[in-house]
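Colleague: sequence first, predicted model second:
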Amino acid sequence: MKKAFFIRLASRRSKRETAARWVAGLLTLVVFAGADADAPRVAIAPPAGSSNVFGGEPVEFPFVVTSAEAVRGRAGWVVSIDRRTIARGEQDLSVDPGRPAPIVIRWDVPPARDGIVVEARLSAVFDGVTRDVPLWIFPRDPFAGRVRGPGMPKLVLFDPERTTAPILEGMGLSFTSVRGSDAFEGLTDCVLVVGEGTSLDEFRGLADRLVQTAERGLTVLCLAPSAARFPLPGAEGVNGARPPSLCLRGREVIRQLDKRLETRSWPPDGRVIASTIALTSERERVVGTVSPGPGSGGWPWFEAEYPESRGRLIVCGFAIVRHWESGPTPRYLFARILESITEKNEDSAREILNAPRP
């Protein structure tokens, strides 16, 4: 009897365990089915273009909607500033698997006041999914209320290709032009700007003279040279002062100078970098070699500082002049570079004045 009872009890327990497993499986199925039901059917990608625009101009921003299944409905978009809606719109939208569809924001940007940059927010909504992106609205004049006037560094321009002078003239910036590197030796208390697209290799000794000019206390700003080869300051076998540090940077330096500026793509062709500088070996010396375009494996920003003389050498490979009229970032980057030069010069001057006297 005991044996039969034991067998019967085990059978009942087995049935209970089987039932429990079945219920657990059913609950799991319900949970997963609910998760699938709540999961968004669509994904909205932000616009691929720039997040910077000029005030007072019409703009177009296409968000891209994708889905693994066919979805039909109404899509909406909103432009807001300080949580206030200033523009909105709707459109019919059909999305099929493998066939993305755009939500297009077309908007007349209001004029921007000089010296004031406004942050707006673009929002696209479809099938219960919302995607937000920031948009910065800039006035056309990057120097209004910034470095133009008494705080503006004195500019001396060497521009054999005549690419940069028209830009400075158009912005109302004062500068002095020099035609040859022989004039560098007499320069004092200024920023020496080498115009964009200059080939330093075409002018004998030009690269060396730029380094020497920075060594003796001036700031040298070389805008996207088309070609150059110069001894690396401070490297073994190179004459001249040794800078405490050398900096090679990528696109992130743009955001370090101004977090609002665009680093991914500059209109109209999407190119941000005009030339890069790489470290190479030549005759058992380390040299900086400038090559056109972003694909040479180099960096678009090179900087050497000489704290004792307060000099700096900056080689900026971003296509500032080439894209000057295409969007806010190039001109505001240039203004911020000049502003940072002024700030560093003022900081250096204060350090000298506040240094303990022997």
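Modeller: Perfect, thanks for sending it.
Colleague: all contacts plus neighbour counts: C-alpha atoms, from now on.
Modeller: Fine.
Colleague: what's next to stretch 149-168, contact-wise?
Modeller: Stretch 149-168 is contacted by residues 147, 174-180, 189-198, 321, 324, 338-339, 342 when judged by CA atoms under 8 Å, 6 or more residues apart in numbering.
Colleague: my guess is residue 96 meets residue 42, correct?
Modeller: No: with contact defined as CA atoms under 8 Å, residue 96 does not count as touching residue 42 (10.1 Å).
Colleague: now the strands for the stretch 1-150 of the chain?
Modeller: Taking DSSP state E, counting those that start in this stretch, the strands of the stretch 1-150 of the chain run over residues 42-45, 52-54, 58-67, 71-81, 84-95, 101-108, 118-126, 129-138.
Colleague: can you redo the ones you listed as CSV with distance to residue 333 and mean neighbour count?
Modeller: Formatted as CSV, the strands of the stretch 1-150 of the chain follow (distance: least, CA to CA, whole Å; neighbours: other CA atoms under 10 Å):
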stretch, distance to residue 333, mean neighbour count
strand 42-45, 27, 18
strand 52-54, 12, 20
strand 58-67, 21, 17
strand 71-81, 24, 17
strand 84-95, 28, 15
strand 101-108, 25, 18
strand 118-126, 17, 19
strand 129-138, 12, 18
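Colleague: and here is the other one:
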Amino acid sequence: MSSLKTGMNERLRAAWRRNRALLQRSVLASAMALASLAAGAEEALPSLRVSQPWSCVFADHDLAFSVTVTAARPLSGRMGWSLAVAGRTVFRREQAVTSTPDKPAEVDLRTQLPPVKPGVVVAASLSVVLMEDGVSEPVAQLTRPLWIFPEDASHARHERLRELKLQVFDPERKLVPILEEAEVPFETIQSSGALEGVQAGTIVIGPGVAPEDNRGLWSVLAGLAAAGRPVLWLCPGEGRLNVPGAANSQLPAPMGLHLQRTDIITQLDKRLDASGWPPDGKLVGVSFELSGTGETTVLQVCPGDTAWPWFCAEFATGGRLVLCGFDLVDGWAAGPVPRFLFARMIEWLHESQKKEERQ
């Protein structure tokens, strides 16, 4: 009797093990099937991508964006898009679209933007919806927030800019013509030697000025900033600059040094694009790389976006010494960010002085 019970128990345990193995295989197969279905469904979903990275545009100009439709299978349908300005839809259009895996559709979105009042920046949004033939719900959609800017960045700032007394040294003649056309008030400094006598105002160095061709300029600028002057040098030419306060630099020591990437743009004004500017998406002209020479620490000015495009030394007097690698001049006419960023930088250079005065 005991042996009979033992044999039955063994057969039951063997059957349970077989059933458990079958159940595990079944659950695994179901999970793999579900994962395959989910992956297939996800892969089949089309996507929309705006080719242009910027969101800031000029009022009363043509809006020109292109949207790429990517699909894992052949797709035919219609794309609808609309433009809303200050919460009100001002333009709407729809067109047929066909996209295949080996040939994504490219759709151009164009319209005339409305004018805005001088000095007023208006929020807008571009909405795109993709409908597939035979499907009642959108298969893809996106919304691109936009900011519509007037052309004149110095409207209502003229008096303030006159008070800030821009002193411009621009031997390459790249910045001066732009400021003249924009009617920005400034005075021209004819030589780097004349900078030492500047007792007031905001010192701005135009782009392309090479340190090696203007020896002593960096030392003068550091001295002016240490004395409380706001100093801005746009896109220096290639060369090396000693870091103020570093060992053996023989330059005044600041309270702090800051190296930043493009995030400084949105810190200055959250509306401004920090990922790309028209016409080609480029926004960094030069960048600044820290390196050691064996004697001291230097900033190497390098072409392109290879390191930090922003360097700032802040002094106890409230003076600031800024190297800006953003390509403001070349992008000035193509979009609003360079001119509005320039105006904002000039204001920001003086904010530390206000803090010093309050203290």
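Modeller: Nice, thanks for sending it over. This structure is a prediction, so every number in the text was calculated from the model and none was measured.
Colleague: tabulate the strands of the stretch 1-150 of the first structure (TSV), appending distance to residue 261 of the first structure.
Modeller: Output for those, formatted as TSV (distance: least, CA to CA, whole Å):
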stretch	distance to residue 261 of the first structure
strand 42-45	20
strand 52-54	7
strand 58-67	17
strand 71-81	18
strand 84-95	23
strand 101-108	21
strand 118-126	12
strand 129-138	8
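Colleague: can you say which of these is nearest to residue 250 of the first structure?
Modeller: strand 52-54 (19.8 Å; CA to CA).
Colleague: just checking, what packs against the closest one?
Modeller: Secondary-structure packing of strand 52-54 of the first structure (3 or more CA pairs under 8 Å, 6 or more residues apart in numbering; DSSP states H and E): strand 129-138, helix 328-354.
Colleague: report the angle between the axes of the longest one and strand 129-138?
Modeller: For the pair helix 328-354 of the first structure and strand 129-138, the angle between their directions (axes from the mean of the first three to the mean of the last three CA atoms, to 10 degrees) equals 60 degrees.
Colleague: just give me the residue closest to the centre of the first structure.
Modeller: In the first structure, the centroid-proximal residue (CA atoms, centre = their mean) is residue 263; its distance is 2.0 Å.
Colleague: any idea how far residue 253 of the first structure is from that one?
Modeller: Separation of residue 263 of the first structure from residue 253 of the first structure (CA to CA, to the nearest Å) stands at 9 Å.
Colleague: residue contacts, the counterpart of residue 212 of the first structure in the second structure?
Modeller: Alignment note (TM-score structural alignment): residue 212 of the first structure maps to residue 223 of the second structure. Residues near residue 223 of the second structure by CA under 8 Å, 6+ apart: 251-252.
Colleague: double-check that residue 223 of the second structure belongs to a helix.
Modeller: Yes: read with DSSP: H, G, I helix; E, B strand; the rest coil, residue 223 of the second structure is one of the residues of a helix.
Colleague: distance of residue 28 of the first structure from residue 34 of the first structure?
Modeller: 10 Å.
Colleague: could you check how far the counterpart of residue 325 of the second structure in the first structure is from residue 195 of the first structure?
Modeller: Applying TM-score structural alignment, one finds that residue 325 of the second structure aligns to residue 317 in the first structure. With the distance defined as CA to CA, residue 317 of the first structure ends up 12 Å from residue 195 of the first structure.
Colleague: so between the two, which is more surrounded?
Modeller: residue 317 (30 against 22; other CA atoms under 10 Å).
Colleague: on that earlier part again, which residue in the second structure occupies the aligned position of the residue nearest to the centre of the first structure?
Modeller: Using TM-score structural alignment, residue 263 of the first structure pairs with residue 274 in the second structure.
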